[in-house]
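Visitor: prediction below, plus the sequence it came from.
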Amino acid sequence: MAFFRPGAAAGLLPLGKLVLRTATICWRLPSGHAVGYNERVASLRFSAAALLIAWCGAAQALEPPSGIAAFVGEFTAQDQSIAPEKPPCGGALVLISADGLALSLAEALPPGDGPWKVVFPGSVADPAQGPALATVVRRGATSTGVLLRIGPLPSGAVPLTGCAGDALTVGMPVWSAGNSHGTIELDGQVALSRGIVSGRSVIEANDPPVRGRHGKILSLYRGPVIEVDAAINDGNQGGALLDDAGRLAGLVSLGAERARRMGTAVPLPAILADLGLRSADLGGDPLPAPRPPSADETALISATTVVARSVALVAFDRPRGPGNPQAVPRPPRAVDEAPGWERRKLRDWWAAYWHQQQVFFADQPVTAVALGGTDLVTSASNLHGEATNGRVLLAGGSVACSVVAVDVPLDLALLRAERDLGLPAAPLAKVRPALGTTVGLLGRHRADSGHTLTIGGISAADRRLDQWPYALLQVDCLANYGSLGGPLVTADGTVAGLLVLLGPGDDRPWLVNSGVAMAVDAPTLAEAVTRLKTGASRDRPRLVGLGIRHRYEGDDSGVLVQEVVPGTGAAAAGLQAGDRILRLNGNPVSDHQSLSRLLLRRQPGDRVDLTIDRAGQRLVLTVELKEF
């Protein structure tokens, strides 16, 4: 499922206005990235003179830059083995001078030493001149920046000017611009996405490489990065990070910190210094400051900056090591003789498995919210590995802490430090936020860096997951293990809720940056904290079910029964391991989550009719539900 990100499109005018522009719209996907037209799974075309209707606050319109080009994608042996049916997508490069000089990153270059074919938005190669080719002039030693020369340069390609990208601060608006999923190559349009600077940090030299699907290394860059929540996908690497005035602030990288899996960019000044270029060549010496946020944006940024003083970083001891108690099992190897549909299913399964391996098994400090004095609250999901003790990381040292009590239904954990932490209590709101309320999600993930921030809205005000009777808030802020347990802040400076789940269900906690995260609202949080302070934990409520264990398959072909629990309604009805549940009372069952939803408001003793497939034979069994 794709989720439209407000402002994640090209050429937007202030609220309530319609825009007629040539652009490519970007969509959020569960991987935390976006997709422009020509994504082979979920595509949507807005061609020339497309009508874009979007909410974007008081954002300025941005002309699609003509100076961003794409390398023509070429298959590598690894690409061929991963997705032979999907045409390759080239990285991007940014024109910086009228005589054809351009910047890119090493991770964006096609195989070989060049020259490489490049294409500009809307350009048509002159048969007399031949295609535009990019040749390496110089490679950087530390930034992975690459200086190229393009020739012949097509008419209409305007070089970009620069701004002081290292002056961007958390919350400032930015745009990603590039060849996302081949938009420049295939449609002649730059893919643009508006977001904010979500963090400023450093990818350390000893950090493990970030890998994509099937373990492919995405970037080897190590150094300072500008983290953003604008959409970044395959094809954006080497492209532009722009300020709100459309000036070049950095080059987009597919590298990321594993604790957050957010898009990043290498600051422009670092690239210029590494390549021996002058800032005067890109608009001034010194480079001009980035465009500041609007008044409305500034109000929320200021509010989150104040509340960030109450956001703490906790490092837990994990006796059983980090890990997901409901992990995606390792799939079998796909053999060449397997049919195409089987290979596609296994590829999706492997993608989910590798994504979880990359994200969940990172043992990083987690976010908690100070309640004043010695107490903090965080998400109980942060206690994986049977964590009960830890340390609150403060400037100049740390303070030991332990888990006082846990509320499993709300996924909350109360922590208590050995001494007063000296952190202000977070100001909790008195009422639940309304649907559509804009919120900022705060987090911390490194002791030596500041807070992080992603902005979104309350996208659903009454979410009840599986058979849980408790209502949660759904938010479309990008949320990850660096912000799990962090506060949702409104422009009035109060905490509207606490983030507790990264995905739409506790059975899929690895869906980082999905745009569908869950939070406990502030009034419910305050009530739960009062109870937790007494040491009273609360276990999960008893659930109504069939009495089966299922096997994860990564598709929508029904629920495959792995085991039938003795003494349950399923056992009494004759359900067997290997049966596939297709329908419940005539309603289709695509996966275990849809089955849980169909059982949501059932009571013990209710009877349901299951349509199953048993070795190719359709059967209908009546099962009495029981409580577990």
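Guide: It's in.
Visitor: please make it C-alpha for all contacts and neighbour counts, starting now.
Guide: Fine.
Visitor: separation between Glu627 and Val544?
Guide: As judged by C-alpha to C-alpha, to the nearest Å, Glu627 and Val544 stand 4 Å apart.
Visitor: the two: which is more packed in?
Guide: Neighbours were counted for Glu627 and for Val544 using other C-alpha atoms under 10 Å; Val544 has more, 20 against 14.
Visitor: the more buried one touches Val623, doesn't it?
Guide: No - in this structure, Val544 is not within contact of Val623 by C-alpha atoms under 8 Å, at 12.0 Å.
Visitor: one more to weigh against that first structure:
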Amino acid sequence: MKRFPFVRSLLSLVLSAVVVQPLAAQTASPVSLEPTADTAKVLAARAPTNAAELKLIQDQLLKVIDRVMPATVAVEIRGAAGSGVIVNKEGLVLTAAHVVGRAGRRGWVQLPDGRRLRGTSLGANHEVDAGMMQIDEPPDDLPFIPVSTGPALDPGQWVVTIGQPGGIVKDRAPPVRFGRVLFRDEGLLCTDCELVGGDSGGPLFDMKGEVVGIHSSIGPMVTHNFHVPVTCFNKDWDRLAKGDVWGGHYDDDPNARPLLGVRGSAEAGTCVITAIFPGLPAEGAGVKVGDVITAVDGRPINTFDELQRIVFHKNPGDRLKLEIDRAGKTLEISVRLGGDE
């Protein structure tokens, strides 16, 4: 891409225009968006070579975003908040395992148009971070997006990342990022699409507008982030749909999900607490909305996803030492994690 510096700048302008378009103008459809022959040829090339080819990519990108955005949702389940995508008219949502935790937990699914729908967690494969949730009473006009059943993505393929970091924000469409697959492995997909706190569980789309992955974690660099390939969902679809939970400490105790009880977002490279859930450990320990958690047990963190990951790998009853910046003052707070019920 270094040979074509105008490519990134022009694509950035495209994305800037996209994320502020009115949500009411967007539609969702289960039909895939097959690129034209000319567009498919450009997408398969190493990089666009001129403005006309770039325009073909831009036009296809805009079609994909318009199609998929209404089905990209915010997910909230008992102190865990993330993103997800609706994949059928019956209200099935794909998200990350560390967002749903285990089966049978009550939560909410919020659409970009403002509708807030009750839902229940289904299965979760914590080995790869794949989870499902079901909307209780899906409306007749529920938007949904098809799941790819094609072959695994190859390095270099263009992809689109969307999520709902910080939940649904009034007058803000879900943030869009555009990039390429860097590499894939068993149960893992790495792209250069930037992820931020709250993107966990959000969808990764190909240029046909099909779901090809679910956001799992932020990588060591801005340009290296990780997703669960949709092939992992397809492989274990029946187990996940019926509520099986496996992998991680859930193999030992399915009820052993540690709880901190906060919601957060990433602002300017920090982990900002945006909500405290009543009755859970963070509230009792004195954590407050607006606190910036800068380190956990002496380990510096920069995103809310990092905090979620650290908590996930703990057990109920474990203690965390949080280093907090509160209005310019540094505090240390010890929190004893609760357990799921």
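Guide: That came through, no problem. In this text, all values refer to a predicted model and were calculated from it rather than measured experimentally.
Visitor: just how off-centre is the lengthiest helix in structure 2 within its chain?
Guide: When structure 2 is parsed with DSSP state H, its longest helix is helix 51-68. Computed by C-alpha atoms, centre = their mean, to the nearest Å, the chain-centroid distance of helix 51-68 of structure 2 equals 22 Å.
Visitor: do the same with stretch 1-15 of structure 2
Guide: How far stretch 1-15 of structure 2 lies from its chain's middle: 25 Å, per C-alpha atoms, centre = their mean.
Visitor: could you do stretch 200-212 of structure 2 as well?
Guide: Put simply, stretch 200-212 of structure 2 sits 10 Å off its chain's centre (C-alpha atoms, centre = their mean).
Visitor: which stretch of structure 1 lines up against that stretch?
Guide: Aligned by TM-score structural alignment, stretch 200-212 of structure 2 corresponds to residues 484-496 of structure 1.
Visitor: let's see the distance spanning the matching stretch from one end to the other.
Guide: Start-to-end, stretch 484-496 of structure 1 (C-alpha to C-alpha) is 15 Å.
Visitor: same question for stretch 183-194 of structure 2.
Guide: 15 Å.
Visitor: now it: buried residues?
Guide: Using 16 or more other C-alpha atoms under 10 Å as the test for burial, stretch 183-194 of structure 2 gives Phe183, Arg184, Gly187, Leu188, Leu189, Cys190, Thr191, Asp192, Cys193, Glu194.
Visitor: now those residues in JSON lines, with secondary structure?
Guide: As requested, the buried residues of stretch 183-194 of structure 2 are exported to JSON lines (DSSP: H, G, I helix; E, B strand; the rest coil):
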{"residue": "Phe183", "secondary structure": "strand"}
{"residue": "Arg184", "secondary structure": "strand"}
{"residue": "Gly187", "secondary structure": "coil"}
{"residue": "Leu188", "secondary structure": "strand"}
{"residue": "Leu189", "secondary structure": "strand"}
{"residue": "Cys190", "secondary structure": "strand"}
{"residue": "Thr191", "secondary structure": "strand"}
{"residue": "Asp192", "secondary structure": "coil"}
{"residue": "Cys193", "secondary structure": "coil"}
{"residue": "Glu194", "secondary structure": "coil"}
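Visitor: so can I have a markdown table of those showing distance to Glu137 of structure 2?
Guide: Output for the buried residues of stretch 183-194 of structure 2, formatted as a markdown table (distance: C-alpha to C-alpha, whole Å):
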| residue | distance to Glu137 of structure 2 |
| --- | --- |
| Phe183 | 38 |
| Arg184 | 36 |
| Gly187 | 32 |
| Leu188 | 33 |
| Leu189 | 33 |
| Cys190 | 35 |
| Thr191 | 35 |
| Asp192 | 36 |
| Cys193 | 33 |
| Glu194 | 33 |
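Visitor: now do the match of stretch 200-212 of structure 2: everything it contacts.
Guide: 299-301, 303-304, 306-307, 311, 366-369, 377-379, 382, 426-429, 431-433, 437-443, 497-502, 521-522 (C-alpha atoms under 8 Å, 6 or more residues apart in numbering).
Visitor: write the ChimeraX selection for whichever of these are buried.
Guide: Buried members of the contacts of stretch 484-496 of structure 1, defined by 16+ other C-alpha under 10 Å, are picked up in ChimeraX with:
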select :300,301,303,304,307,311,366,367,368,369,377,378,379,382,426,427,428,429,433,438,439,440,441,442,443,497,498,499,500,501,502,521,522
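Visitor: could you pull out the helices for structure 2?
Guide: Using DSSP H, helices in structure 2 cover 5-18, 37-44, 51-68, 97-100, 230-235, 237-241, 281-285, 304-312.
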